[in-house]
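[1] quick check, what structure comes out for this input:
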Amino acid sequence: MAQTGTLTQAQSDALAGYNLALSNFKSILRQRRAQIDSKQPLPNLPGQALYLARNSTMSTYKDLTDVLPSRIGRPNKWGIPPAYFDADLEPLIDEYVKIFEVMQAPPANAQKSDTPFKDVVDLGRVIARAKGLGAADADAAGRISLGLFFAETNGNQTIGNARSNKYKGSLQTGPPEAENGRRKWAAIKPSIASLDPGLNLRDDREEARLGNLDRRYNHWTSVRDALMNAHADIFPQIPDIVKALPDPIDQLKLFELIQIIPSPTKSALRSGNPMSYRVSDPRIMGYLRNNSMFAYGRADRARTSVTFREILDAMWLFNAKFERALSIFDGIKRGSKG
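    Modelled structure (predicted):
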């Protein structure tokens, strides 16, 4: 950008805004890294400032490329549309991810699993079977459940949350959601015992293992209770969802929306034409933006109404996670222990 004198005022303002946001992002990254390396106490919700700084960087970059399309560069390794992200900043996002891994690390007494991916798939499958689905649709439920695990934690088990004191665990639930899921599991447990005695025994062992631990810090119970709370009641609709959305990644996105905006997503499914169902409630739009949809650039943030098809298309930050989940699911089907 040596020829800054040739820029219009709008272009100059957009460039200045982006440079300021990028500088702030780098500064907060350095600050958190220094605090971690020197073992200083971190502030409450230490990831929030980082998250907002990252969002601001992407948002101001989109504002810049809107008025200066020549700044749109090469593709990046996450598949983020190049108009939203400068691929030269990949090392900054790598550092961002590493810092979050430290800040969200499970507590020392967390109860991990040696087969975390297979556990998620097995639980999704057996819950779907208990809800009356056949083998093929239960298989889809296992695949969808694994996608949710990657959407919520990038496949990391029993983690905390650097942006919230409420949500924890392998599928990031709050205490009321976890307790609701536990009650629902207890109601179908006789069916589970009949369908899969081995899995039922594993469940009994995990319950005995818990002691006084927060249930969300045991991988098995964390996943089980989260699936029962938010998704199990939707599993019977999987045959219709798969028919309406043949793309597996679209299916995963729809189920992730049950996690993010449950009521509108269920209404969309009941409508008979879910992809045309429109959302315009400002509160719901806020939830979408807080989860990286319509959050970057003035044009996207100005949107006040979107269809579910537009929402799914805007969930591009989930694509790489879901592609990894699908790859791991294929490995589990081939016999990997996961």
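
[2] okay, CA-based contacts and neighbour counts for the rest of this
    Fine.

[3] those strands in the stretch 51-200 of the chain, which residues are they?
    Under the criterion DSSP state E, counting those that start in this stretch, the stretch 51-200 of the chain carries no strands.

[4] run this one through as well so I can compare:
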Amino acid sequence: MPRVVVGLGLLLAPLVFAAGDAVINAIGSFSPAVGGLNFISPAMGQKGLLANKQSDALDAYRSALNTFELILRQRRVQIDSSRQLPNLPGQALYLARNDTISAYKDLTDALPSKIGKPNKFGIPPAYFDADNEQLLDEYRKLFDVMDAPPANAQKSDTPFKDVADLGIAIARAKGLDPANAEAVGRISLGIFFAETNGIQNAGNARSNKYKGSLQTDPSEDQIGQKKWFAIKKTIASFDPTLSVRDNKEEARIGNLDHRLNHWTAVRDGLMSTHADIFPQVAGLAKILPDPIDQMKLFELMQIIPTPTRAALRSGNLLNFRISDPTVMGYLRNNSIFAFGRADRAKTSATFREILDAMWLFNAKFEQARSKFDEIKARKP
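    I've put the predicted structure just below:
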């Protein structure tokens, strides 16, 4: 099932190509006529092909960028003037962003000299020019408005602690020791940041199906509720305070959609998709010692759950290969292998390659790790 992740707000702004005309005009000259025929020498032909490739890449980037900027302006005008937004207002913006990043990567592949300095978002410079960071900020601001929680959402005053506490409690109920349960708490925060930038009760400007703090659909939430009540007594036996909080939130949401309440949305989402593999955390930590990689793997449970479960059962997680075109499409829909011709042309990938290609998630997971450290430091 494809999942639409919100909160991956990245974009590109116009670039100034001082050498643009030189690139376009750097086409090889014809050699003198021989026998009444003109021809291009092999060396000049190669230069001409290279120049054409560079010129085409530049044109494609400019076109993608123009489209992207147009949609950015449209959404800003619509929001500022309180006009009704179209259905799924974030989708066109997201796709235009992807096209722009892809076109820029194709441009830097053709013209490596265009690869510039690092940027504050941690995006590889081959995909983004740091001089254009202001538009990434604007893109994020637009999505913050479009993904805003619904008016009847029930917020928490401790949203990050809730996520960590629920993850730890579920892990303990599944038999994990304190250290590994703590790792689950950190991973749970990673999922929260990856799905919504850490915004509780988030809507979804790219989907009418997914919403809430863990971006679940109605069936996932129902499954999570049933699984939670199966372990609720176990959790109450070792954490009565958390159990009391759960009773209050359950009464608060009543018969409404549980995804409108931060606590129940996180609880049900973790139980539905992740709880069954929490017991594997200790073993996974040996295969993936980097906490960021661990978060990435559990985020893949959100995006491609069935293949991820198959990889975990394989006994060779990192070398397990995905080759199903539909699954590869789900990955691209979530900004993995989505940018540049080389990545988009991939027909298969191992889980190690997939984890490495999830660089767009790195900043979110770093935020989650930092937030978890803050929560842990506050505990007596």
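
[5] burial check on the residue mapped onto R215 of structure 1 from structure 2, number of neighbours?
    Using TM-score structural alignment, the partner of R215 of structure 1 in structure 2 is H258. Residues near H258 of structure 2, counting by other C-alpha atoms under 10 Å, number 25.

[6] any idea how far Q74 of structure 2 lies from L85 of structure 2?
    Q74 of structure 2 sits 10 Å away from L85 of structure 2, going by C-alpha to C-alpha, to the nearest Å.

[7] make that N316 of structure 2, sorry
    Distance from N316 of structure 2 to L85 of structure 2, by C-alpha to C-alpha: 46 Å.

[8] likewise K346 of structure 2?
    Distance from K346 of structure 2 to L85 of structure 2, by C-alpha to C-alpha: 35 Å.

[9] skip the chain neighbours and tell me the closest residue to the residue mapped onto F337 of structure 2 from structure 1.
    When structure 1 is aligned by TM-score structural alignment, F337 of structure 2 is paired with F294. Leaving aside its chain neighbours, F294 of structure 1 sits nearest to D300 (4.8 Å; criterion: C-alpha to C-alpha, 6 or more residues apart in numbering).

[10] that neighbour sits in which helix or strand?
    Per DSSP states H and E, D300 of structure 1 falls inside helix 298-301.

[11] give the other helices and strands that that helix contacts.
    Using 3 or more C-alpha pairs under 8 Å, 6 or more residues apart in numbering; DSSP states H and E as the contact test, no helix or strand touches helix 298-301 of structure 1.

[12] need the contact partners of that helix.
    59, 63, 289, 294-295 (C-alpha atoms under 8 Å, 6 or more residues apart in numbering).

[13] after superposition, how close is that helix to structure 2?
    Helix 298-301 of structure 1, aligned to structure 2 and superposed, deviates on average by 0.7 Å (mean C-alpha distance after the TM-score superposition for structure 1).

[14] dump the residue contacts of the aligned partner of R143 of structure 1 in structure 2.
    Taking TM-score structural alignment, the alignment pairs R143 of structure 1 with R186 from structure 2. Neighbouring residues of R186 of structure 2 by C-alpha under 8 Å, 6+ apart: 164, 368-369, 372.

[15] separation between R186 of structure 2 and F160 of structure 2?
    10 Å.

[16] overlap in contacts of those two?
    Contacts common to R186 of structure 2 and F160, judged by C-alpha under 8 Å, 6+ apart, are F372.

[17] number of residues surrounding the alignment partner in structure 1 of S82 of structure 2?
    Per TM-score structural alignment, the equivalent position to S82 of structure 2 in structure 1 is K39. K39 of structure 1: 9 surrounding residues under other C-alpha under 10 Å.
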